[in-house]
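Enquirer: The amino acid sequence is not available; the structure is as follows:
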């Protein structure tokens, strides 16, 4: 069995962060989301991995390399434009050959991995296996309809009137039968070859399509709210470890990881939280579910339930929460007078300012 990991796409819902960074490399608990997927694939015993890349190919290649750090062998597959998940299967035909494969969306996060799912597929070998989970907003996802016996009878991509609350999780398993399906379908109204249409083609052709409804944790990390929620979930599993320096005037409570080279002075850190290497936390409060990457400075500030990327600083900021701070960002207090706001914001930013 092989794996096909999708790491293209523009990440519009994470702008402005994704103007300068691949969405799959935005870190959760100081580790890129994509890395969790590669580790899950390796743990399932799959070692041949094709990664579909787009405009951020150079950044993905630099981060993942040949895959040896994850115990896999990586082949990069360029995709000229994000033309749909089924299109990714189409262009990966030479890599996939006639092998079964698992397709994993690189910005998805599944707690518990996929080893059991892969083992079951290998043993039973249906033509396709999809993962489903109940969501409150099915219009934002591919949605599956099941009959009374639990058999998949229909799929629809981002329906206006969903026939169920069962959304497709970004992990699929296929036999070589899917290659005929992706060649047979036409682009949707979005101009993309939809994987839901390919699976529907298999159903209509009488092929065996199975589903597994998971009750565990899954998130599509395509927006800030979900990124913060995944960060919270991962930090819940954190083990306390203090490798950096903490002075006597500081208080470290609960599951806190302070990486080697980090320095904490006169501060209070309440876990779960992680402080990256080379970061300085001085005279500050770091609250639960916060990930601070390496080479940051948090001085005379308070931050909670947030992600701070490498090289950024918060100085003299009274309170920051539920925030995603990009790389090399400077956050400082605004002057009291005149009563105006001075902003430098990327495209599609969203800012809340109190009057």
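Expert: Received it, and whenever you're ready, just let me know what you need. Note that this is a predicted model, so its numbers are computed, not measured. Numbering: from 1, shown residues only.
Enquirer: C-alpha from now on. contacts and neighbour counts both.
Expert: Fine.
Enquirer: Just to check, residue 249 is in contact with residue 265?
Expert: Yes. If you go by C-alpha atoms under 8 Å, residue 249 and residue 265 touch, sitting 6.6 Å apart.
Enquirer: Comparing the two, which shows the higher neighbour count?
Expert: Set residue 249 next to residue 265 and count neighbours by other C-alpha atoms under 10 Å: residue 265 wins out with 18 against 11.
Enquirer: How about the contacts made by that one?
Expert: Residues in contact with residue 265 (C-alpha atoms under 8 Å, 6 or more residues apart in numbering) are 246, 247, 248, 249, 250, 281, 282, 283.
Enquirer: cool, residue 11 as well?
Expert: By C-alpha under 8 Å, 6+ apart, the residues touching residue 11 are 18, 22, 23, 222.
Enquirer: which parts of stretch 103-113 are buried?
Expert: 103, 104, 105, 106, 107, 108, 109, 110, 113 (16 or more other C-alpha atoms under 10 Å).
Enquirer: Next one for the comparison:
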């Protein structure tokens, strides 16, 4: 089985940060979102992976490389314009061949791994014809989760036998509350489907239309319900929530230097080369390599990137990327701060700040 990770989106909902970086490389607990998906595929035994990339292709290539650091082989496929998820399958035809494959949205984060999802699909195709039913072996499997607002998602209708009988994109009258999560498995029949469908009203080849084409042409589409949380990290607040959830799983590790006047409380990672001076770090939190924290309080659910300098400040529930300098600020909370940003405070400012700053910004809080 092969893997197809879609990382061609422009990240408009994370601007200004994504004016200068791929949204799939924004870090969660100091690790790019995209890396979690690659690692999940490797853990499921998928070692031949293609990544569909767009305008930020070089940045993603530089970050991921040939995949050897993850124990996989990575091929890059350029999508010249965001023409839909099914279009990604269309342009990946040569790479995919006739193999089954997992398709994964590169800005998604799942608590559940992929191994059981893949194993379930493979077992379903090994069943005897009598157990498969009239429709034969499964041609696709989708991951679903109940949501409170199904009209905002692609929604599945499930038949009495457990197979998917209908898919609707953002329906005004949803047939269920089961939304597509953004993880799919297909066999080679999907290539006929993506070649047969027409672009939607928004000019894209929709994967929901392709899956529905399979159903209408007699193919079995199975589903599995998601276990645990799922977050689309394409907006600031969901990204910060995802950072919180992942930080809840970290184990305490202090590889850097902590002086006697400092406190490191709870599940905190202090990376090699980091220095904590006259400060309090209250976990869960991650402090990047070669970062200096001085006369500062770092509160729970905060990730500080590598090579940062933070002095006389207070931060919590925030993600700070590498190379930032934050000096003399009152409380910064619920914030996403790009790389090489400088934040200072004028003496008059007292209230807390909520920030979303692109790379190389220079901000004085007045």
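Expert: It's in. Bear in mind that the values here come from a model prediction, so they are computed numbers and not experimental data.
Enquirer: Trace stretch 302-317 of the second structure over to the first structure and give me the residue numbers.
Expert: The aligned range for stretch 302-317 of the second structure in the first structure is 290-305, by TM-score structural alignment.
Enquirer: chain center to the matching stretch: distance?
Expert: Distance of stretch 290-305 of the first structure from the chain centroid (C-alpha atoms, centre = their mean, to the nearest Å) equals 21 Å.
Enquirer: ranges for the strands of the stretch 1-150 of the first structure?
Expert: For the stretch 1-150 of the first structure, the strands defined by DSSP state E, counting those that start in this stretch cover 2-7, 27-28, 31-32, 48-53, 73-78, 101-105, 108-110, 128-134, 142-146.
Enquirer: what's next to the longest one, contact-wise?
Expert: Contacts with strand 128-134 of the first structure, where a contact means C-alpha under 8 Å, 6+ apart, come from 121, 144, 165-175, 178, 199, 208-215.
Enquirer: Repeat the analysis, applying 6 Å as the threshold.
Expert: 165-169, 172-174, 209-214 (C-alpha atoms under 6 Å, 6 or more residues apart in numbering).
Enquirer: That strand: average distance to aligned residues in the second structure?
Expert: For strand 128-134 of the first structure, the mean deviation from the second structure after alignment is 0.4 Å (mean C-alpha distance after the TM-score superposition for the first structure).
Enquirer: Kindly report the same for the last one.
Expert: Here strand 142-146 of the first structure, set against the second structure after superposition, deviates by a mean of 1.6 Å using mean C-alpha distance after the TM-score superposition for the first structure.
Enquirer: Give me the next element, helix or strand, following that strand.
Expert: Next in sequence after strand 142-146 of the first structure, counting helices and strands by DSSP states H and E, comes strand 152-157.
Enquirer: For that next one, name the packing helices and strands.
Expert: Applying 3 or more C-alpha pairs under 6 Å, 6 or more residues apart in numbering; DSSP states H and E, one finds that strand 152-157 of the first structure makes contact with strand 142-146.
Enquirer: counterpart of the strand it packs on in the second structure, which residues?
Expert: The aligned range for strand 142-146 of the first structure is 154-158, by TM-score structural alignment.
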